[in-house]
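>>> Here is a sequence with its predicted model. Questions after.
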Amino acid sequence: MTLEKLRPITATYVESIAKRAISAGLTPNYVSIISLIFSALAGIAFYYSLEVAIYALVAVIFVSLNSFFDALDGSMARYQGIASRKGDFLDHVIDRYADMFIIGGIFFGGHVDWEIGVIALVGVLLTSYLGTQAQALGIGRFYGGLMGRADRLVLIMIAAIAYVIYAQPLAGYTILGWCVVVLAFTSHITAFQRIYSVWNKL
């Protein structure tokens, strides 16, 4: 079960804020760019968190804001009746850059060996690609599998908070580093789950 299934529950709350954002003159594309900026700031904070552990908590705030604005742009577009393929394309591109900023900030910052970080990032990008590829094949956007994007971000935020509490390495890696190790495994497991599921629906 992934946290993506909770989207309908949070939709009403996000929609109410979307209406206010539209009234304030914001556009969905502008909000998408804001979410990207927050992901970049999260990556920077993670990069420096090995030296100053409290920066990981700052990163959690930025990751939360990235997630919120990522949900907000789509809600705004649907409310205004201007949801488009261009907007959907931009949203997916920004999400992938956000993944690279956040995960890259952790392993480039030294929390884990960069080779493991690359394996994790490839798995994350492949998982996301398979979800959108299912949509391209007419099956519909596919969020299934062990580790969806929402699960991934929640896991990173929990690991970051735990790292602030205990910043010492455990068997060579920090808690954030071990989080990337987990992502390296679970993202590829998720990718294979999606390959299997999509293949059976074709």
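Cool, got the structure.
>>> going forward, measure contacts and count neighbours with C-alpha atoms only.
OK.
>>> Going along the chain, name the helices of this structure.
With DSSP state H, the ranges of helices along the chain come out as 7-23, 28-48, 55-80, 85-108, 114-136, 149-165, 175-201.
>>> contacting residues around the first one?
By C-alpha atoms under 8 Å, 6 or more residues apart in numbering, the list of residues contacting helix 7-23 from outside reads 27, 71-73, 75-76, 79.
>>> for the helices of the chain, which one ends up most surrounded?
helix 28-48 (a mean of 23; mean count of other C-alpha atoms under 10 Å).
>>> Pasting the second one now:
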Amino acid sequence: MGGAPSFHGISMVNITKYRDRLIHCIDPVARLFAKIGLTPNQLTFISLMFGITSALLYVLQHTYLAAGMLLLSGLFDFIDGGVARINGKTSAFGAAIDWIIDKYVDCLVLIGIAFSGLADPRIAAIAIFGSMINTFIKPVTYAEMGFEKKENGKIKDPLEGVGIFGRPETAITLIVLSLLNQVYWAVVIIAIMTNFSAIERVVYLYRHMRGRGKT
């Protein structure tokens, strides 16, 4: 597919929009892991293990430890991209599996909270739905409308900055409110804001991509 459409007029941003700036802040840590010899995929796997541990700790209602494990999961997820860039080992598989692992962690943690009794399982289900659909919009857009630009092995597009509440905001909300013993409200916020962000993306696509397709 050629002649990929351009995106303009983004009105709202999220933390992901600044990922490229932030990733350079962890370069010293990424270089350390690169020197040790850990590959980006190994770091992604470590991120998954911390995410699973976080989910299990939420089930057991150890919220402080769960928040700590979720923070470590996010940090390793962030570092893997830096290692890939430093080593020049970006790959289509690595980019895809990183995306998949991210959603596994998000969903497992919310499922763990639902089983823990710390939040209403019905609200947790809405939060999971919002998290998934907010992400699902992007691959649908790439497949149906076309977008090929990549940086460091990952698709790079302004849709990253559309929607006020993305994956980083979800993790930060869970971590901070878990430390404040307010897991219930964290899930409520995630349920509302992820779905709101999904609507933002749909509205954006309607306004800017209506009538356009792959060329």
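That came through, no problem. Worth saying up front: this structure is predicted, and the values here are computed from it rather than measured.
>>> what's the TM-score here?
Once superposed, chain against chain, the TM-score is 0.86 (TM-score structural alignment, normalised by the length of structure 1); 186 aligned residues with a C-alpha RMSD of 1.6 Å.
>>> of all the contacts of helix 7-23 of structure 1, which comes closest to residue 181 of structure 1?
Closest approach to residue 181 of structure 1 among those (C-alpha to C-alpha): residue 71, at 27.0 Å.
>>> Show the contacting residues for the closest one.
residue 14.
>>> The residue lying closest to residue 96 of structure 1 once chain neighbours are set aside and residue 29 of structure 1, how far apart?
Leaving out its chain neighbours, the residue that sits closest to residue 96 of structure 1 by C-alpha to C-alpha, 6 or more residues apart in numbering is residue 125, at 6.8 Å. Distance, residue 125 of structure 1 to residue 29 of structure 1, by C-alpha to C-alpha, to the nearest Å: 22 Å.
>>> The counterpart of residue 5 of structure 1 in structure 2: neighbour count?
The equivalent of residue 5 of structure 1 in structure 2 is residue 17 (alignment by TM-score structural alignment). For residue 17 of structure 2, the neighbour count with other C-alpha atoms under 10 Å is 17.
>>> any idea how far residue 186 of structure 2 is from residue 17 of structure 2?
Residue 17 of structure 2 is 22 Å from residue 186 of structure 2, by C-alpha to C-alpha.
>>> got TSV for the helices of structure 1, with distance to residue 143 of structure 1 too?
Listed next are those as TSV, based on distance: least, C-alpha to C-alpha, whole Å:
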stretch	distance to residue 143 of structure 1
helix 7-23	11
helix 28-48	20
helix 55-80	15
helix 85-108	13
helix 114-136	6
helix 149-165	8
helix 175-201	8
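>>> Could you point out the residues of structure 2 onto which stretch 21-39 of structure 1 aligns?
Counting by TM-score structural alignment, stretch 21-39 of structure 1 corresponds to 33-51 in structure 2.
>>> scratch that, stretch 104-112 of structure 1
Under TM-score structural alignment, the match for stretch 104-112 of structure 1 is residues 111-119.
>>> Residues contacting the matching stretch, please?
Contacts for stretch 111-119 of structure 2 (C-alpha under 8 Å, 6+ apart): 55-61, 120-121, 124-125, 128, 183-185, 187.
>>> chain center to that stretch, what's the gap?
Centroid separation for stretch 111-119 of structure 2 versus its chain: 20 Å, with C-alpha atoms, centre = their mean, to the nearest Å.
>>> repeat for stretch 92-109 of structure 2
Using C-alpha atoms, centre = their mean, the offset of stretch 92-109 of structure 2 from its chain centre is 8 Å.
>>> Superposed on structure 1, what's the mean shift for that stretch?
Compared with structure 1 after fitting, stretch 92-109 of structure 2 deviates on average by 0.6 Å (mean C-alpha distance after the TM-score superposition for structure 1).
>>> Stretch 67-82 of structure 2 too?
Mean for stretch 67-82 of structure 2 is 0.8 Å (mean C-alpha distance after the TM-score superposition for structure 1).
>>> ok so, going back, which residue in structure 2 aligns with the residue nearest to residue 96 of structure 1?
So, by TM-score structural alignment, residue 125 of structure 1 is matched to residue 132.
>>> neighbours of residue 139 of structure 1, just the number please.
Counted with other C-alpha under 10 Å, residue 139 of structure 1 comes out at 14.
>>> What distance do you get for it to residue 96 of structure 1?
21 Å.
>>> Repeat that for residue 113 of structure 1.
From residue 113 of structure 1 over to residue 96 of structure 1 (counting by C-alpha to C-alpha), the distance is 21 Å.
>>> OK, contacts around residue 97 of structure 1?
residue 36.
>>> quick one, what contacts residue 128 of structure 2?
With C-alpha under 8 Å, 6+ apart, residue 128 of structure 2 has these contacts: 106-107, 110-111, 191.
>>> Go ahead and confirm residue 195 of structure 1 touches residue 130.
Yes - between residue 195 of structure 1 and residue 130 there is a contact under C-alpha atoms under 8 Å: 7.1 Å.
>>> Now do the most centrally placed residue in structure 2 against residue 147 of structure 2, distance only.
Nearest to the geometric centre of structure 2 sits residue 167, at 3.5 Å (C-alpha atoms, centre = their mean). Distance, residue 167 of structure 2 to residue 147 of structure 2, by C-alpha to C-alpha: 21 Å.
>>> Could I get the contacting residues of residue 165 of structure 2?
Going by C-alpha under 8 Å, 6+ apart, the list of residues near residue 165 of structure 2 reads 14, 193-194, 197.
>>> That one matches what in structure 1?
By TM-score structural alignment, residue 165 of structure 2 lines up with residue 147.
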